[in-house]
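[1] sequence and predicted model, in that order:
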Amino acid sequence: MQKILLLAFGLLFFLLPKAALASHIVGGEIQFYSVNAATNRYYVGLNLYFDAINGRPNAETPTISLYFFRKSDNATMGQIELPQIVRRNIVYTNTTCREINDLRTLSMVYGSEITLNTDSFRDPAGYYIVWERCCRNNIITNIVNPAATGETFHLQFPALVRNGQPFLNSSPRFPELKGDYACVNRPFIFDFSGKDPDGDSLVYSLTRPWAGFSTASNPGPIPRASSAYPEITWASGINDLNIIPGPRPLRINPRTGVLNVTAGQTGLYVFAVAVEEYRNKVLIGVVRREFQLKVVDCPSNAIPVALFREKGKTAFYKETETIRIKLDQPRCLDILLTDLDPNQRLTVQTKALNFGDRMLTISPNSFVTRSSTDTLKATVCFDPCVQSQNNQPIVFEVIVSDDGCPQPLTDTLRIRAIIEPTPVGKPRIVTDLPNGRATVAQGTTLSFKVTGTSPENTDLVVSGLGRGFQLAQAGMTFANATGKNSVTSPFNWTPPCAATGREYVVDFLVTATVCNGQARDTVSVRLNAIPRPNNRPRVSTNITTSQPLAVDEPNGTNKITFEVYADDLDRDLLQLFAKGVGFDLRASQMKFDDKTGPPRLVSVFEWAPDCKTLETLAGRNLKVSFTAQDNSCGVAGVDTLSVAFQLNSLPTAKALENIPNVITPNGDGKNDCFFVENLPNNTCGPQFERVDIFNRWGKKIFSSTDRTFKWCAEDVPNGTYFYGLVFSNQTLKGTLTVLK
């Protein structure tokens, strides 16, 4: 079930039931790490080690509660109850050793995922998590009154929000510890390290364990906030630098977290390690880990021995020597193994120090001694590619281990050997380009093959390189190829325009590799690109007449339209465009889309001029030039075709002549009516609107909008009359005499 950690203000806590007086805790640590940053999900847990032999079963609880505090003022942030999710025996390096020394330790993990309100965890000083419990094993040697001394588990973590942004961090992750014990006066090594999920730096140091505030009478109190938890009291002769006394007291490597000790007396010793977490050299978290180490008086155990003797020699190899393995000699060495203890299982392994571990094998790798005088043999063999470079020795170790308790005893034999390298046969590279030269016309393709060969079963790489240029920039394609014995790769070149006018040198290289040795061969080709002969493009139209195109006055439907074509025998990329000769196409309402692309190009010319345009251009002969241009190398090919347009002059009212000034309406059929011939019937220019006739008193007696009007002076007497011919741009006035 999802758990949410709330702010602690006004939070009610419950008391855990008091456990019976117990002597059970071996050690452990708290863990706190991000599970899903997007949803603020975290894992919180306690890894607890429990003495399954000396501890009391009723001291084990199904749940525990961890408490969160703020460092700056020790304010309580909240608590979380965690169920037990793992319960198992911890493993030992040698599983039979725990039976000999009556050791059995339980690993119990309490943990759960929770959702945190990260906005509540933004204090720059950070926070800490605590769990307290009493009591420790009553057989602990190096502290006072262990059966009544509690243990405090503690983890510090940084603010989860910094500068308004989420600050992602996880505490170090620690593998389950082993339950090995140490022997008096025998070196003992114990890996106490962890790994940081965020890649932060970890620094390890021994520190005094904390007793905390739990007591024998109150073994499971609600943890208190504190900046200085009570510490345990060391027993007589024990101090922070002498936690496990002996020829070599307990120490820890601050970088690796590996503990080592040579204890001087038996006992059960508790110790604590502070693991500091640094990011960008700034301390952001600390987790305290505790454990205890049992030191016993072990039976004597002889150290196994690894020896080597070169063939033909009587003396054994000394580590100050260097052996030499020649090309014609076997690439295997016989290693001799001995152990004074009978019935010991010996395990042997190799470690390459300046070459790959996988290039070294040993067989067999496991033996059982039958007597103290047994001499066993293991054979070390080198991969064919293990060889010395520049006469420098390769270095490796043979490590033999027994199965003694609590940890195997080992002997390491370091051997230096100069292994003569295998010579690499010279490869050969050729092309099938005649004489290694070629001249290529632009736009055409040159192809040939490049082949690299080797006399041996070697790895080959064939590559190509332009001398002073990149192959792709010059339009060349060549893929590097790999293989064994023989490798072929094609070369192709289709020169672009930019490639003409210079020589190109391409170097082809074959590299043969045998292990770490290489041999090469090179062949070069010289290439030139020249322009291709260019056919001039051609521009044409679908106009069927050679005469200028007549431009009519607009009537709403008439327009000039035709297609323009651009062709090229070479199929070069073409441009087709139009230009008015002495005028602007678009300003004159002509429409034509310039085109670019491979032939054939087609574009439509359209012109439907309005009156305003015709008035501007009336009476002119216009020409439009249509041009096709290719993009061939060198001088571009061009063709131009002109189309002419004829525009008539627009009629004007001033051009009217022979307007009559006398009529004789007497019925003789001659000059009986007033009319005007050739009145303009156009849509552009001056347009006839009407005619008005007035008597001498200014009264309108006749009006018509018909351009074919006739006024025959019916019902009017003889006399002088006045007319007005009204046009769109002016009115022509005159007198008319009527004689009957």
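    It's in.
[2] from here on, contacts and neighbour counts on C-alpha atoms
    Will do.
[3] you'd agree Q575 is up against V602?
    No. Q575 lies out of contact with V602 (C-alpha atoms under 8 Å); the separation is 10.7 Å.
[4] overlap in contacts, those two.
    The contact sets of Q575 and V602 overlap at K595 (C-alpha atoms under 8 Å, 6 or more residues apart in numbering).
[5] for the spatially closest residue to F722 that is not a sequence neighbour, what are its contacts?
    Nearest residue to F722, sequence neighbours excluded (C-alpha to C-alpha, 6 or more residues apart in numbering): T735, at 4.5 Å. By C-alpha under 8 Å, 6+ apart, T735 lies in contact with N661, T720, Y721, F722, Y723.
[6] can you count the residues close to I189?
    Using other C-alpha atoms under 10 Å, I189 is surrounded by 16 other residues.
[7] what's the answer for the one 5 residues further on, then?
    One way to gauge burial is a neighbour count; for G194, by other C-alpha under 10 Å, it gives 17.
[8] quick one: the residue lying closest to it once chain neighbours are set aside from S107, how far?
    Closest residue to G194 apart from its sequence neighbours, by C-alpha to C-alpha, 6+ apart: F174 at 4.4 Å. Noted for F174: a distance of 13 Å to S107, by C-alpha to C-alpha, to the nearest Å.
[9] show me which of the two is the more surrounded one.
    Taking other C-alpha under 10 Å, F174 and S107 do not tie; S107 has more neighbours (21 against 17).
[10] another structure for you, compare them:
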Amino acid sequence: MFSTLLRRIGLLPGLVLFLLGLGAAHPAQASHLLGGEMTYKYLNANGPAGNTLRYEVTLIVYNTCVAANNGLIRSSYPVGIYMQDSGAKLNLTTANNSSASGGNMYVQEVSSRVCTTPNVPQGCAIPAVQQPYIKQTFVGIVNLPNTEVGYYAAWTWGARNRNIVNIGGANSEQYDLGLYCTLAPPTLPNSSPQFVRDAVANICQGDTSYILNNAVDPDGDELVYTFGNPYTSPAGYSNQPPPSPFIAPLPLIPFTNAGYNVLNPLGVPATFPGTYASVDPQTGICKYKSTAALATLYVVAVDVQEYRRINNRRVLIGTTRRDLQLIVVECPPATAPGLPTSTGGGSIPRNYTIEAGSTLTIPLTASQVDGHPLVMTATSVLLDGPGGYDGTLGGNAGTLIAGTTSGAVSINGPNGNVSGNFVFNSACANARATPYDIVLT
């Protein structure tokens, strides 16, 4: 079972560090999309004349593995670009994007196609069904005219897989998957938060499951997490970007019936006793419990809002959407791993303030009473590998996660115990008033 190992650590003036913790109507053959997310990076203003602003757009799509056998896996996708104030669609050419066609930019596949099953804790076996998936990452660079208002990048495609109980039941494949992101203007140089875990997950039948939907923000902006309503494409615009004008958001998919809503995507407790869903607004940790039959599928949307202090005002910079799928599985009985809340010297701090140029060492230990083998994984921009930030876990500087600025380190522990020191040797250039995230699972 998935369980919370650690919560958060933060520092303020000089250097800031947060520790988060967690644990555990289309043709039928076209119903293959499980979820996804769209993010962007502002690169610079060194583009060609008339299109000086350079943005990198990243689209992540999760497909069913059978899609590969049906020829439904694509090597590129069209993405529309729109003015944020009017919604007017830009007619892009190869001057804007090297692969542009039909007025759209194209993002190209940069990942390998591997059929993967949702993460299962080491030493556990989940019988019966799971939801294997292929995760694809697409990237494209677009050059755009200077603007004071910013742009939208939008993508829709068909179709979602069948039998998603909360958005149409047996007819859920009639709905497309839709995503968009807000490209901030150069006066607010910004890059989207980046999710650190995949968007397909098991939840245990009749037991509480904790799923991490935390994101790392490269700009250090404040992040707030909420549930959202899944998107689809505008009527008549499947398998292509929305028409002009595009007025955010994309069309909302109606929930199956009154038993489901945005705040209760797995079902209203009065209608489905024993079922609930929640998301921690600060950490992105989602807590789910479902009493539905095994192999029941749900779609859940998690929104991450970016806030930045500008002239002493809290300003919303943009919102990043993760559309993910959950499947109900049978989990073996197990006691969740635990993190000590205190040491011999007192309680373990969750917030640290250090002076730039000093070293911070945090001893981390987790245990499991049944003696199951444990794996502790830390994910952070501070673990971006040799030559980057000088952070380590267990002496390991980390390995970059493809498509992100974050790296990860894993430590194995036999017999129900795992431990390691997180060490950050800070430099003067690392000082900032906003937090660095560390995600521990």
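    Noted; the coordinates are in hand. Keep in mind it's a predicted model, so treat the numbers as computed, not measured.
[11] at the geometric centre of the second structure, which residue sits there?
    Taking C-alpha atoms, centre = their mean as the criterion, F195 is the residue nearest the geometric centre of the second structure, at 3.0 Å.
[12] OK, contacts around the residue mapped onto that residue from the first structure?
    Counting by TM-score structural alignment, F195 of the second structure corresponds to F174 in the first structure. If a contact means C-alpha under 8 Å, 6+ apart, then F174 of the first structure has S193, G194, K195 as its contacts.
[13] let's see it at 10 Å
    Applying C-alpha atoms under 10 Å, 6 or more residues apart in numbering to F174 of the first structure gives the contacts G28, E29, I30, Q31, N47, F192, S193, G194, K195, D196, R289.
[14] present those residues as CSV; the columns should include secondary structure and distance to C183 of the first structure.
    CSV is the format used below for those (DSSP: H, G, I helix; E, B strand; the rest coil; distance: C-alpha to C-alpha, whole Å):
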residue, secondary structure, distance to C183 of the first structure
G28, strand, 23
E29, strand, 26
I30, strand, 30
Q31, strand, 31
N47, strand, 27
F192, coil, 18
S193, coil, 22
G194, coil, 25
K195, strand, 29
D196, coil, 32
R289, strand, 23
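[15] return a ChimeraX selection command for the buried portion of these.
    Of the contacts of F174 of the first structure, the buried ones can be selected in ChimeraX as follows, counting by 16 or more other C-alpha atoms under 10 Å:
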select :28,29,30,31,47,192,193,194,196,289
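[16] just give me the match in the second structure for R104 of the first structure.
    Matched to the second structure by TM-score structural alignment, R104 of the first structure sits across from P132.
[17] its match - how many residues pack around it?
    18.
[18] next, the contact list for L43 of the second structure, please.
    Contacts of L43 of the second structure by C-alpha under 10 Å, 6+ apart are L53, R54, Y55, E56, I141, V142, N143, P186, P189, N190, S191.
[19] return the distance of the second one relative to P185 of the second structure.
    Note on R54 of the second structure: its distance to P185 of the second structure, by C-alpha to C-alpha, is 11 Å.
[20] neighbour count for these two, which is higher?
    R54 (23 against 18).
[21] you'd agree that one is up against N143?
    Yes. With contact defined as C-alpha atoms under 10 Å, R54 of the second structure reaches N143; the gap is 4.6 Å.
[22] counterpart of P223 of the first structure over in the second structure?
    Match for P223 of the first structure (TM-score structural alignment): P242.
[23] its match: what secondary structure?
    State at P242 of the second structure, reduced to three classes by DSSP: H, G, I helix; E, B strand; the rest coil: coil.
[24] that one and V79 touch, don't they?
    Yes. Counting by C-alpha under 10 Å, P242 of the second structure does reach V79; the two are 9.0 Å apart.
[25] identify the contacts common to these two.
    A154, W155, T156.
[26] and those residues, which are buried?
    Buried by 16+ other C-alpha under 10 Å: A154, W155, T156, out of the shared contacts of P242 and V79 of the second structure.
[27] excluding its backbone neighbours, what's nearest the residue opposite the last one in the first structure once aligned?
    What it means is T156 of the second structure. When the first structure is aligned by TM-score structural alignment, T156 of the second structure is paired with E132. Of all residues not flanking E132 of the first structure in the chain, T152 sits nearest, at 4.6 Å (C-alpha to C-alpha, 6+ apart).
[28] what's the distance between the one you found and Y723 of the first structure?
    126 Å.
[29] shouldn't G724 of the first structure be within a strand?
    Yes. Under three-state DSSP, G724 of the first structure falls within a strand.
[30] so what does it match up with in the second structure?
    G724 of the first structure maps onto nothing in the second structure, by TM-score structural alignment.
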